[in-house]
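> Next come a sequence and a model predicted from it.
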Amino acid sequence: MNVIKQLFNFYLNSSVHVALAAVSLTSITQNEFRIDGGFNLLCFVFFATITGYNFVKFYGIAKWHYRSLSNWLKVIQLFSLVCFLFMCYFMLLLELKTLLYISVFAVVTFLYAIPILPKRYYLDSNHNLRDISGLKVYIIGLVWVGVTVVLPVLNNESAINADVIITGVQRFVFVIALMLPFEIRDLALDNFKLATIPQKIGIKQTKILGLLLLMLFLFLESMKTNGGGEDFMILAVVSLCTAGFILFSKTNNSPYYSAFWVEGIPLLWLFLTVFS
């Protein structure tokens, strides 16, 4: 039983779960806009998500505490290296203009973890994008839109039409709402200068904001050319599940509450899309 728990924790800590969430949202975009032949892109998104998230999470630890790293962290480092190599392989199979587009997100990921911009823009000695007051959640939202909406459309050489733009706005709103349980969970741990949403408006108002975002998420679906019907019902179920997790979010929830259940909502969305 202990082995199963360790494997499950590795699954979460190594960012495999969040990578599957990213693949799910990318696949949903491909399904919505009838994009075929996206296997290489999905593989790239999977391995790039693991590489990027683990780089952001563990860069500081690996840099300053390499000799004292625990065994599980060393395993994650090795796993991340393998994923990076696979990412490079699948990246070479994508369109040239897609590679140029991807380079933008590579730079953002680099700046998100590594101190490089002038000191006056930062909160403390870490000096990276994730520590700029109030900016973290919006950077993550924009990156997820770029990877899970714009990237599959661009790689397929499809037009960026009104429906794609609406889907991008929808995805941004959804990701922000999905991050609120994480923001509430980390309220007692985050530096107050980060100015996270719960820090600025409180937990109750954060939950209300989450519900309003989900209402906007559903409303935007009705503005699409073929909005409504079965797709709307799927989004309604996804919104209700997300709303429930937001409402029951607390600072002392189980470690798996956000890291597994909330992060797993995109997988539920893909399941409903494929099997409806």
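That came through, no problem.

> make it CA atoms for all contacts and neighbour counts henceforth
Will do.

> Count the neighbours of G210 for me.
When neighbours are defined as other CA atoms under 10 Å, G210 has 24 of them.

> tell me the SS of V23?
Assigned with DSSP: H, G, I helix; E, B strand; the rest coil, V23 falls in the helix class.

> second one coming, line it up with the first:
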Amino acid sequence: MGFLELENRRFVVFGLANKKSVACAIARALAAEGAKVIHVVRTEERRATARKLFPGMPVFVCDVEDEANIIRVRDEIAAAIGAEGGGRLDGIVHSIAFANYSDGFKPFHQTMKRDFLQAVDISCFSFICIANHFKDLLDPDASMLTISISTTRMAAENYGYMAPIKAALNSSLCFLAQSFSSFSRIRFNAVAPGLLKTSASAGIPGYVDSYLFAEKVIPRKQALRIEEVANTAAFLLSRRSSGINAQAIVVDAGMEINYFDREIVSKSVGG
């Protein structure tokens, strides 16, 4: 058995969209350690994608914006794993985020109420809702993991209103951990990565420039890789991380300590 002791552990991964998804990388990391992975995706189209990427793995469909869908997919997974016969989940990955930028990016103070509340519902409340409805399927020592961002205090204009929503997601970790402690040892954590090259990020105006800037700020001068985020996720899902609870673990390759990099400062001030 490997160090992470993930062999034959069972995990549900919400959020795979394509091969560049963080959810996809996490599923690969878990599978490489011998874990059993169940995928939950938003649409039938994504179910087909998941089946191509992970042949033989179960794939279910659930649009988390409707709570009834979460309850339905819970029941479907329970039937598939034989929960009444002792089947349990060792962890759940929540890699879901959505923001409606169909009208383009606007100054934060012009954020539309309906867009903000929808983003909170899908990107934050769904994690709480999944925890609530799946609690009876979870092993008492299970781990629940979500995907945040490396900082919610940096006002990146092209990230729109998602940083405040991720801040709410981060805050929910401690409340979920405390609430669940009355009946289990289930842990709630987040991986908080720096800038990544994903399909979702590619659609953000100006993101490429920010990504290239981040690469220069990172001390090693190499961008953060999705696999590095996935490896951290695998550790947090394993019982080797049993002492970590209610935390957002930053994975940014040291970017946050190097904003005053000599080369960047010199170029910016014309030195």
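Received, thanks. This is a predicted model, so every value here is computed, not measured.

> What does the TM-score come to for these two?
Here the TM-score for the pair of chains, by TM-score structural alignment, normalised by the length of the second structure, is 0.35; 165 aligned residues with a CA RMSD of 6.1 Å.

> Just the buried positions in stretch 70-85 of the second structure, please.
I70, I71, V73, R74, I77, A78, I81, A83 (16 or more other CA atoms under 10 Å).

> So the third one belongs to a helix, correct?
Yes: according to three-state DSSP, the state of V73 of the second structure is that of a helix.

> and after the lengthiest strand in the second structure, which helix or strand comes next?
Longest strand of the second structure, by residue count under DSSP state E: strand 138-147. Going down the chain from strand 138-147 of the second structure, the next helix or strand is helix 162-180, by DSSP states H and E.

> Which neighbouring elements make contact with that next one?
On a contact count with 3 or more CA pairs under 8 Å, 6 or more residues apart in numbering; DSSP states H and E, helix 162-180 of the second structure meets helix 113-120, strand 187-193.

> In TSV: these, plus mean neighbour count and distance to S172 of the second structure.
Formatted as TSV, those follow (neighbours: other CA atoms under 10 Å; distance: least, CA to CA, whole Å):
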stretch	mean neighbour count	distance to S172 of the second structure
helix 113-120	16	12
strand 187-193	26	9
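
> Can you tell me which of those is nearest to V41 of the second structure?
Closest to V41 of the second structure of those, according to CA to CA: helix 113-120, at 17.3 Å.

> So what would you say the end-to-end distance of stretch 62-79 of the first structure is?
Taking CA to CA, to the nearest Å as the measure, stretch 62-79 of the first structure stretches 14 Å from start to finish.

> can I get the helices and strands packed on helix 162-180 of the second structure in a markdown table with distance to S199 of the second structure?
Shown next, in a markdown table, are these (distance: least, CA to CA, whole Å):
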| stretch | distance to S199 of the second structure |
| --- | --- |
| helix 113-120 | 18 |
| strand 187-193 | 15 |
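
> among those, which is nearest M144 of the second structure?
Checking those against M144 of the second structure by CA to CA gives strand 187-193 as the closest, at 4.9 Å.

> Could you tell me the angle between that closest one and helix 162-180?
Angle, strand 187-193 of the second structure to helix 162-180, by axes from the mean of the first three to the mean of the last three CA atoms, to 10 degrees: 160 degrees.

> which other residues reach the host helix or strand of L78 of the first structure?
Following DSSP H and E, one finds L78 of the first structure within helix 71-91. Contact with helix 71-91 of the first structure is made by 10, 14, 40-41, 43-45, 47-48, 50-51, 54, 99, as judged by CA atoms under 8 Å, 6 or more residues apart in numbering.

> Going by contacts, tell me the helices and strands next to the strand or helix carrying A78 of the second structure.
Here A78 of the second structure sits within helix 67-81, counting by DSSP H and E. Contacts defined by 3+ CA pairs under 8 Å, 6+ apart place helix 67-81 of the second structure against helix 126-134.

> Give me the buried positions along the helix it packs on.
Using 16+ other CA under 10 Å as the test for burial, helix 126-134 of the second structure gives S126, F127, I128, C129, I130, A131, H133, F134.

> So the fifth one sits against I70, correct?
Yes: at 6.6 Å, I130 of the second structure and I70 qualify as touching, with contact defined as CA atoms under 8 Å.

> residues near M162 of the second structure, how many?
The burial count for M162 of the second structure: 20, using other CA under 10 Å.

> Same question for A230 of the second structure.
A230 of the second structure has 22 neighbours, counted by other CA under 10 Å.

> Relative to L138 of the second structure, how far out is the nearest residue to V41 of the second structure once chain neighbours are set aside?
In space, and not counting its chain neighbours, V41 of the second structure is closest to V61: 5.0 Å by CA to CA, 6 or more residues apart in numbering. Going from V61 of the second structure to L138 of the second structure by CA to CA gives 20 Å.

> ok, now F116 of the second structure?
From F116 of the second structure over to L138 of the second structure the distance is 31 Å, taken as CA to CA.

> Then V265 of the second structure?
49 Å.
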